[in-house]
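Trainee: generate coordinates for the sequence data below:
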Amino acid sequence: MGKHLFETYKFHSFINKAIEELGFYEPTEIQKKMIPLALNGESAIGQSQTGTGKTHAYLLPVIQSIDPNLAEVQAVITAPTRELASQIYHEALKILKFQQDEPSVTARCFIGGTDKQRAIEKLKQQPHIVIGTPGRINDLVREQALFVHKAHMLVIDEADLMLDMGFLYDVDQFAGKMPKDLQMLVFSATIPEKLKPFLKKYMENPQYVHVQPKQISAEKIEHVLVPLKSRTKIDLVYDMLKALNPYLAIVFTNTKVKAEEVADALIEKGLKVGRIHGDLTPRERKKMMKQIRDLEFQYIVATDLAARGIDIEGVSHVINYELPMDLDFYVHRVGRTARAGLSGIAVTIYEPSDEDALAKLEKMGIEFVHRDLVKDEWVDLPDRNKRKKRTKQMDEIEQKARALIRKPKKVKPGYKKKMKEQIEKIKKRQRRLQKRK
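Mentor: Reported below is the predicted structural model:
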């Protein structure tokens, strides 16, 4: 392979070696915009969807900025979920393993649900890079086991999710102990109003980078709508999963209770089903993620935690058992499939009450195909909006016909009947023309 385009950033040779081994050739849009700013020591807010390559947009400059001769914490990277923090840590290790010089850059991961005492033991030697969840990092700082007062960089990943989950308080606690000239990199899919005071507090005139998703969802996703009709939802989901025979499918529900209910019902029907939601204990979640990675399940039932906070490889199908309350999450959900250039299918079960939400998604640029499952066979259905379009067309023909007929100044007897007949003639002609077109 020729030279990769990351070489213009003048990274350390071990980082360049890692980039080559990872098969990266050209930086993604968020990387092109964020890496130079980060290397320049500037604070920045990067707004982009999941799957745009943002992890390496901060990991590469963070690792580049470390002085391995200083035995102190120099950068803190924090993420809202344990799974996401672990994933970032594993991505960092994939780069750090190419180091050959001593002293080398060290990274440690600290997340809730693990033995705190053991974490404190390990901190007898402070790592250069700390990666973890806000609660655990804050705990270790409070216990005076972790010293962040000299760290020059703070990265906050999935900041809007941090806000939703109530973790900004913890970040605020330890960020307040960091140097005044702290460089902060914030990544978020959305920038809610409630996030702005926090950003203002720590960032003076940050650079703002917004990477528009090229299209609202990956090109290679087929969005399928299936009407519920008079069936029970669980039977329909079961039949669909059997008919699709996915490599790996995630069935999304809006609540933990519903996720449990759906998973139990599918297990009762004989499927081997994994589940991911906020009520699992840390141990259960860790075990579940391991089983999913080891491909023990073909089916997973999950809440939106899995749409944002967890990266699962090889998802071929996403099924929306119900549409999310916040329609932005539709994009996050379906974004679990068709990653890294692969194709994927997103199937949504809908009822008449979902029409408004579907219309909004269509306005956002999602193009649905309309299908049904009849006796284990997929059947194409007519466009849902056909009737609406036809009525609209008829109204337009009516208006055109009326406009073509002038009302006479003096109205003779039988005028209304004649007018009606003329309108009908013109309408027939218009319809014929329409058909020919």
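
Trainee: every contact and neighbour count from this point should use C-alpha atoms.
Mentor: Noted.

Trainee: in this structure, which helix is the longest?
Mentor: Longest helix in the chain by number of residues, with DSSP state H as the criterion: helix 415-436.

Trainee: ok, and for that one, which residues are buried?
Mentor: For helix 415-436, burial by neighbour count (16 or more other CA atoms under 10 Å) applies to 422, 423, 426, 427, 430.

Trainee: ok, now stretch 34-41?
Mentor: Buried-residue list, stretch 34-41, by 16+ other CA under 10 Å: 34, 35, 37, 38, 39, 41.

Trainee: how many residues are close by the residue lying closest to residue 15 once chain neighbours are set aside?
Mentor: Excluding its sequence neighbours, the residue lying closest to residue 15 (CA to CA, 6 or more residues apart in numbering) is residue 95, at 6.2 Å. Using other CA atoms under 10 Å, residue 95 is surrounded by 20 other residues.

Trainee: next secondary structure element downstream of the host helix or strand of residue 118?
Mentor: Residue 118 is located in helix 116-122, with elements delineated by DSSP states H and E. Proceeding N to C from helix 116-122, the next assigned helix or strand is strand 129-132, under DSSP H and E.

Trainee: next up, for comparison:
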Amino acid sequence: MGIDMKADNFKRFNLKSYLIEALSEQGFQLPTDIQERLIPAIKNGKDVIGQSQTGTGKTLAFLLPIIDKIDLSKHEVQAVITAPTRELASQLFNELKKLVDVANEEQRVHVKLLVGGTDRQRIVEGMKVQPQIVVGTTGRLADLVQDQVLHVHTAKMLVVDEADQMLDMGFIDDVDRIASRMDEQLQMMVFSATIPEKLQPFLKKYMNDPRHVQVQPNQVAAKKIEHRIVPLRHRAKLDFVAELAKSINPYLAIIFTNTKEQADEVANKLLHEGLNVERLHGGLQPRARKQVMRLVNEVKVQYLVATDLAARGIDIKGVSHIINYNLPQDLDFYIHRVGRTARAGADGIAFTIFEPEDQQAIEKLIKRGISFTYADYKQGKWIMLDRPPLGVPGKRKGVNRQTVDSRPHKKVAKVNTGGKAVAKPKKVKPGYKKKAKRLQDEQAKRQRRQKK
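Mentor: Coordinates of the predicted model:
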């Protein structure tokens, strides 16, 4: 009954039977809003703009109709899907493979992933037979097109995923180079959380009366996320984030920083404290980033220190906690960051370390509908407050202090211990306070020497 219901819901789009089977195997029950509104338009050849946040189902909204439209009799490039980062391109490709691999040999679409950090000569050798769908990063695709290794003049479908991020990272020119070589009757599909004014000239150049669908999430952030503000006060920030990280016993925690330099500082600090930590930012070599994602997906990492690279589009499962080492300059990224947790019906906690300069940003998030709780972490205990601490925006009520547990999940925290999953100790190790005080003193001494 369950599988029939799933099949019936997607059968309305007249998709190939193996796509219905693939959706049923993955447990998709109902098309999402953006899928309902865009799949028919894409099937009918319309240019589309899908404006939505992460988690609305936009990936299937373009993958399903693109696969369905591929002419298997033509062994040539028919669709190009671009992404701003290797991680996002790889994720899109993996979702694509889940759909096409269900088909038998005769019905299977030939797909290819083309990203930087891979052996170019091997790519060239593998392109003797052109794939029907290509997924890749803009720089690698543009170079292969320029060198006539990838033949996109036959392609009539182009997807630009995370277009606003493409613009911010300076990749729109590469997309332009690719699009200019494609079929004149090009169908362009643009997906983005926001549509900046600077993106308009590019859209007008290639799009013809696009169907613009804007899907707003039911709430600004998932209902089951607790947004907790923790004031830094007089404490050294690196020491404090390490204390905070130790206190939460996460299944998987992502600690967000604004720069790769900060990410390295925080990751090095947590490593020094003996925590199971990896880092993910644009300064890493492609092979290293791929290795980190593999460890994360295999649940061999308990703390991931990342820049916003990991907040947009990349699907990291099992995140129980978010820690904002600092607030992002673009507050839309706050929503993307906290959206990594409380997925698939689970709950989660998003901590923000508050400093006085963050007051205006917090006020803006409150106006957007984010409801914060207020707490402090002292002497190894969390103390919840009914009113915000001094300097933190929010309604000030009577004080009600209570010690709470900061662990949203009852899952065992899996760490890499020779292949065995064990629970992280809940109690503070003996002598921890002395060690923390000693490390804080050492940090203060280093800072004084640097000032000299």
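
Trainee: kindly provide the TM-score of these chains.
Mentor: Here the superposed chains carry a TM-score of 0.87, computed using TM-score structural alignment, normalised by the length of the first structure; 391 aligned residues with a CA RMSD of 1.6 Å.

Trainee: want to throw the buried residues of stretch 34-41 of the first structure into JSON lines with distance to residue 159 of the first structure?
Mentor: Below are the buried residues of stretch 34-41 of the first structure laid out as JSON lines (distance: CA to CA, whole Å):
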{"residue": "34", "distance to residue 159 of the first structure": "16"}
{"residue": "35", "distance to residue 159 of the first structure": "19"}
{"residue": "37", "distance to residue 159 of the first structure": "19"}
{"residue": "38", "distance to residue 159 of the first structure": "18"}
{"residue": "39", "distance to residue 159 of the first structure": "21"}
{"residue": "41", "distance to residue 159 of the first structure": "20"}
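
Trainee: let me know the closest of these to residue 259 of the first structure.
Mentor: Minimum distance to residue 259 of the first structure across the buried residues of stretch 34-41 of the first structure is 37.4 Å, recorded for residue 34 (CA to CA).

Trainee: what kind of secondary structure is the residue mapped onto that closest one from the second structure in?
Mentor: Applying TM-score structural alignment, one finds that residue 34 of the first structure aligns to residue 38 in the second structure. Counting by DSSP: H, G, I helix; E, B strand; the rest coil, the backbone at residue 38 of the second structure sits in helix.

Trainee: for residue 38 of the second structure, what are its contacts?
Mentor: 48, 50, 61, 62, 213 (CA atoms under 8 Å, 6 or more residues apart in numbering).

Trainee: Three-state assignment for the last one, please.
Mentor: What that stands for is residue 213 of the second structure. Note that with three-state DSSP, the state of residue 213 of the second structure is strand.

Trainee: that one touches residue 39, doesn't it?
Mentor: No: judged on CA atoms under 8 Å, residue 213 of the second structure makes no contact with residue 39 at a distance of 11.4 Å.

Trainee: kindly state which residue of the second structure is aligned to residue 219 of the first structure.
Mentor: So, by TM-score structural alignment, residue 219 of the first structure is matched to residue 223.

Trainee: what helix or strand is that match located in?
Mentor: Using DSSP H and E, residue 223 of the second structure is not contained in any helix or strand.

Trainee: next: residue 247 of the second structure.
Mentor: Counting by DSSP H and E, residue 247 of the second structure is found in helix 237-248.

Trainee: give me the stretch of the first structure that that helix matches.
Mentor: With TM-score structural alignment as the criterion, helix 237-248 of the second structure aligns to 233-244.

Trainee: with the second structure superposed, average distance for the matching stretch?
Mentor: In the superposition against the second structure, stretch 233-244 of the first structure averages 1.7 Å from its aligned positions (mean CA distance after the TM-score superposition for the first structure).

Trainee: thanks a lot, see you next time.
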